[in-house]
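**Student:** Compute the structure for the input listed below.
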Amino acid sequence: MPGATPPNQQNLLDFTHEAVIALDENERITFWNRGAERMYGWTAAEASGQALADLLRAECLRDAMGTLRSQGRAPPRTCEFVSSRKDGATLWVAASLSVCHDDEGRSVGFVAVHRDVTDRKRAEAKLCESEARMRALLDASPLGIDIMDLAGHPVFFNPKCEELHGLSLADAQGRGWTEAIHPEDRARVVSSWYQAAGAGEPWAETYRFLHRDGRVVWVSGRAAPMFLDGTPVGYVGTLEDITPLKQAEADRERMLDAERELRAQAERATRQRDETLAIVAHDLRNFISTILLCVARLERPKLPEDERARRVGAIQRAAEATEHLIRDLLDASRIESGTLAIERSRVDFAALFRAAVELMQPRAAELGISLDYAVADDDVEVSGDRRRLMQVLLNLLDNALKCTPPSGRVSLRARRSGGGVEIAVEDTGRGIEAEALPHIFDRYWQAKRASRAGAGLGLTITKGIVEAHGGRIWVESTPGRGTTLRFTVPAASANPP
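**Tutor:** Next comes the predicted model:
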């Protein structure tokens, strides 16, 4: 029986630190060594005859012994459980339980070896608690935190890392993590990493990830070597999302660029305004000088009639030029303030073309330039202000004649286009340089192709009138091959007066 332990064997078992316990078939204690006395606090006499599961308040022992009994000659069963001491204290126990058999193979009891593992369990609990705290910190960290081996392979990274580059740890294995680096930064970052890792030095880089969802994520990456007995074994690193900072820098740079451009535009506008004012002042001074000179001549007695007529004509032309210049300045001001008035009616464009060409034909003939026009449909009507549209045609024809050399040609064309009419003024002048094209409608801007400087308001006014009609105007030009100015206005049927 398990309780019949020889004296010499009992003495030997008393020297072991573990608790050695023998039980009979009824799971009652028949042997309780000194290790058991030290572990649980009961003497052998107190424990003898007690049901082990009841004494230690460990129902799991009864279940374990029942399982062993049903399995016959089964190997020892191990388990860990919480038990109670005599003084009420609890302890963790690691137990090994075996079935004892007689010579005929019948179960006659059990032998148990118990070891106090309370300290180990407490250490494990503290470790688990520490790991849980660390995991919580890593999960909540606003920084990406990773651990890499010396070959640059990721061993661990927290959720923030995955959020930044979009890779799971499995995806990032080997050099997979480098695939998330923006192609423009990849070679630089990988090279600097291996250079630092090879020397066992800290590493730092600013670079971009190309996230799986297509986003570009700017990060500041830093890593420091981890040492074991003075030998580097890997790196622990951080990734800080600096995308908002980079966006702010880009926004600030765009604002600075915009500010510089606005300042440059203001300076250009001021310069062009000053130049225009100088031209306006010069023209007005010439007109006034002409008028004063002619008036002085007219005051002379006995002035021949032919000279008197010439002087009166000169005064009239100077007055008309002055009026035209003042009208342009007023129109430009109204356009800029949005107060240009448009009085709509049905306008016959064929008749308007004829009238405009008739007005400009003497000037064209004087310059030796051929002037012609064509209207695709005789019944082309638009909804607009006849006086203002005539002003547009005369401005464009005047501009084309200024820029066309003798023996050149200026053509006026009109055709239906969508819900409106497209008008084109073509010339065979020397064209406009590409860099000047975006500016020809700017206020005070003057094309260098013109044979004579002006106030630089004609095309600005033309654009304002066209847009006030709901149309648009644009230019097509190739240096050396002439220029075509096109504009559109709504057809009368599309926008009745």
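**Student:** From now on I want contacts and neighbour counts done on CA atoms only, so please keep to that.
**Tutor:** Will do.
**Student:** Was I right to think residue 78 contacts residue 112?
**Tutor:** No: here residue 78 does not reach residue 112: they are 9.5 Å apart, not a contact under Cα atoms under 8 Å.
**Student:** Tell me where the stretch 251-400 of the chain has helices.
**Tutor:** Counting by DSSP state H, counting those that start in this stretch, one finds helices in the stretch 251-400 of the chain at the ranges 305-337, 349-367, 386-402.
**Student:** To compare against the first, here's the next sequence to fold:
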Amino acid sequence: MPLRQDANRPCAGSTLRVRIVRLTAPALLATLMADTRSWAQDFAYPESDIVGFSLGTPEVVQFALFAGAMTAALASALWLIRERGRIAHQNETLRAKLVVLNAHTSQLEALATTEGQRAVIWEDRDKKPAVIGALEATTGAPSDRAGFLAFGRWLEPGSAARIERLITDLRDEARPFVDTVETRGGAPLEVIGRTNGSSAVVRFSNLSGERAEKAQLALDHNRVVQTLETLQELLDALNAPVWLRDSQGKLTWVNQAFAKATRHETSAEVVAETSELFGSQALQKISDGRERGGAFKAAISTVVDGDRLVFDVVDARGPWGSAGLAVDKTEFDAIRRELGNTIRSHEETLDELTTAVAMFDENARLRFFNQAFQKLWGLESRFLESKPDTGMLLDTLRAEGKLPEQPEWRRWKNTVLSAYQAIEPQEHWWHLPDGQTVRVIANPHPKGGLTWVFENLTERIDLESRYKTLVRVQGESLDHLAEGVAVFGSDGKLQLSNPAFARFWGLEELTQREGVHISEIAKTCRDRSGDEEPWDHFAAVVTSFADDRGEETGRTPVGDVTLSWMVVPLPNGQTMITFVDVTASDQVERALRERNEALERTAQLRSRFVHHVSYELRTPLTNISGFTALLQSDVPGSLNAKQRDYVDHIASSSEALMVIVDDILDLATIDAGIMELDFIEVEVEPVIRDVTEAMQPRFAEHGIDLVVRVAPDTGSIFADAARLRQVIFNVLSNAADFAPERSTVTLDCERGEDGIVFKVRDGGPGIPVEALDDIFNPFQTGKIGRRRGAGLGLSLAKSFVSLHDGEIDINSSAGRGTEVVLRFPQVPPGVRVAAE
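**Tutor:** Okay, here's the model as predicted:
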């Protein structure tokens, strides 16, 4: 069978074909010989004699077939040799073409990789694009492939969005494009998109020379157009007419406010119909002003939707033409006039007030004042009408002695003037040298400036003080009266009662309620006295509308007590009912009870008095200490030696007096039973060290040695640290006062059976036996000590030790010195119970 060489296959195919022929020819020959035998058997030809050989028919047929096969094999071999030569010639030709194509491809790659252009090639939609070439570094384009394909990172946002849209159309619809883009660095690039078969190629090229200038002009033009369109959108949203005119004065563009004012839908309609907002005279006035000075600014009125409106018009000339803006100020002028009228009305109203008022503008200059202001400060009208500023006004008032003298005038003045920078109103109280008290309110204005209000509260404070004193006196008098007093209003509700009234009728709980009615009181009192007649009569008298009411008296039994009552009508429609216990036995008992109550009230009054006086003393003492420290700091001025000595004595005396006041306050608190201790775990040795260090100068002043001995196992106790220090301090102070000069005072601290024991011993004159009983009483002072204090040190020490559930003992006698023993429990019982 014939074999054909494939013209499109390489030379190796021919070798393969030869092998196939060599393997196939014997098989074919064997097949043919087998077929021949079968044919020979089927056709039994007679034998033949050829060249002396006797051949039969099968041999002739086989020979003929063999000769044919050999001929076919030779012909095939010759054909294969010829085809192999032809294929070899084709391969040589193809190799030559491949060399040329490779050279051409190298040239193209060299051309693509030169500076100035970069291409992105998409061979297949599913494959990543290839990027070849490079752009100049001045463009700011990334050199890496991923960064370059992220156009939004290095192209201007508008250009990046446009290029991505064009590339999408190129790849999806094979739509070519040519565009100019701008990088973030401002460099223009030309972008060309083309398709080649199934590939899409986008080439970015640098522009230079005239092409770069043209591209830059195109970009600038687009930017100007976009900016102009943006400004037009802004002007369209502006609620004020805006217009543009050419060099001939013809309208070329107006905004929506202009179109609306001229009753048009769009700007194009206004320009097409040449509709004007203002009349011809006004337009001529605008044109003349623009030509003379380059710009026109004035108020012009016109009619819009049937209303006469006034506009502030600004029209300016430019290189191309002119532009104008009109702002409606009709409502603003009306509001300004109304505001002016309101301000004048307010000023007239303020001028009639008795409260002094002064208004200052944003420059702190006086703008308005009423007559009360001038009367309060007694200033001349000429001075006030000169509009002085606030600083000058304060200096003038100070020079005339009308302001309270301040230790630091400049600082006080700056504090007052700081109200101009404040947001919220400020309030001050000035106590003037003439005894007046003025409440000063500085109210800031929203646009700057202040309104000062000076309210003279002298008379009001005096009346309030008198009224409160009167009410207090009356209340105290009623509360301490032996007679029961009840006052009812015209509506029958209880308005005032004293404890005696509630006690007589057992109304303690009922009288504590506000607005209790006489009917409810009558019911309770009837149940108590069993007599309905008095309280029914009281209810009728209290709620009666009779004009001729008079005083009434009577008696009524209340249990074993007989009360004498009196009904007294009051001028304001109220009714007072008084009750007096007239039972002799009750009078004696009441007398004893009142005496006991008087004693308790006296004790409470003494405690309140001491507490009140102590607090009242602290205020002037604080002022004395503060001014003394100020004098010592040389801020007001330098002091000479004698003055400094006096000031030092004042400071030391103030400190001593402050200690006495603190002691009195502590004593009053303890006597009142309201002293509370803060129990914590306290290390004893640090407390002793702090107290002894503080006391060391006092001992050294008289050459006294203080010896402190603390046992190693002292540890800690639960106590009030501050009061523990105060106890040790008072005991050591007492020892320092009575110990002889150049003697020794010892402080021993050791652990006892259930706590800590402190022992303070001095070598002083001792305490007589008859004085030991009074040594812990308040205000008991020794007669031979160095310092005559208030006599509260040991009394307070005993009180604080007792509050710790401890004990204090004094072992002393005349001429043997004194030993004070303090015993503090490890944990006070109250603390232990709380812990449990």
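**Student:** And the TM-score between these chains?
**Tutor:** Once superposed, the chains reach a TM-score of 0.39 (TM-score structural alignment, normalised by the length of structure 1), with 226 aligned residues with a Cα RMSD of 4.2 Å.
**Student:** coming back round to it: between residue 78 and residue 112 of structure 1, what contacts are shared?
**Tutor:** Counting by Cα atoms under 8 Å, 6 or more residues apart in numbering, the residues touching both residue 78 of structure 1 and residue 112 are 95, 96, 97.
**Student:** From those, which land in strands?
**Tutor:** When DSSP state E is applied, those are split such that 95, 96, 97 fall in strands.
**Student:** For the stretch 601-750 of structure 2, which segments count as strands?
**Tutor:** Applying DSSP state E, counting those that start in this stretch to the stretch 601-750 of structure 2 gives strands spanning 680-683, 705-710, 716-719, 744-751.
**Student:** which one of those lies closest to residue 624 of structure 2?
**Tutor:** Among the strands of the stretch 601-750 of structure 2, strand 705-710 comes nearest to residue 624 of structure 2, with 33.3 Å by Cα to Cα.
**Student:** now the closest one: how far from the chain's centre is it?
**Tutor:** With Cα atoms, centre = their mean, to the nearest Å as the basis, strand 705-710 of structure 2 stands 56 Å off its chain's centre.
**Student:** now the angle from that strand to strand 744-751?
**Tutor:** In terms of direction (axes from the mean of the first three to the mean of the last three Cα atoms, to 10 degrees), strand 705-710 of structure 2 departs from strand 744-751 by 10 degrees.
**Student:** What is strand 705-710 of structure 2 packed up against?
**Tutor:** If contacts are counted by 3 or more Cα pairs under 8 Å, 6 or more residues apart in numbering; DSSP states H and E, strand 705-710 of structure 2 sits against helix 684-701, strand 744-751.
**Student:** Using JSON lines, please lay out those together with distance to residue 758 of structure 2 and mean neighbour count.
**Tutor:** As requested, those are exported to JSON lines (distance: least, Cα to Cα, whole Å; neighbours: other Cα atoms under 10 Å):
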{"stretch": "helix 684-701", "distance to residue 758 of structure 2": "10", "mean neighbour count": "15"}
{"stretch": "strand 744-751", "distance to residue 758 of structure 2": "5", "mean neighbour count": "19"}
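**Student:** So residue 470 of structure 2: helix, strand or coil?
**Tutor:** Classification of residue 470 of structure 2 using DSSP: H, G, I helix; E, B strand; the rest coil returns helix.
**Student:** what's it in contact with, if anything?
**Tutor:** For residue 470 of structure 2, counting by Cα under 8 Å, 6+ apart, there are no contacting residues.
**Student:** roughly how far apart are it and residue 459 of structure 2?
**Tutor:** With distances taken as Cα to Cα, to the nearest Å, residue 470 of structure 2 is found 16 Å from residue 459 of structure 2.
**Student:** and residue 294 of structure 1, how many neighbours?
**Tutor:** 19 (other Cα atoms under 10 Å).
**Student:** ditto for residue 413 of structure 2
**Tutor:** Around residue 413 of structure 2 there are 15 residues (other Cα under 10 Å).
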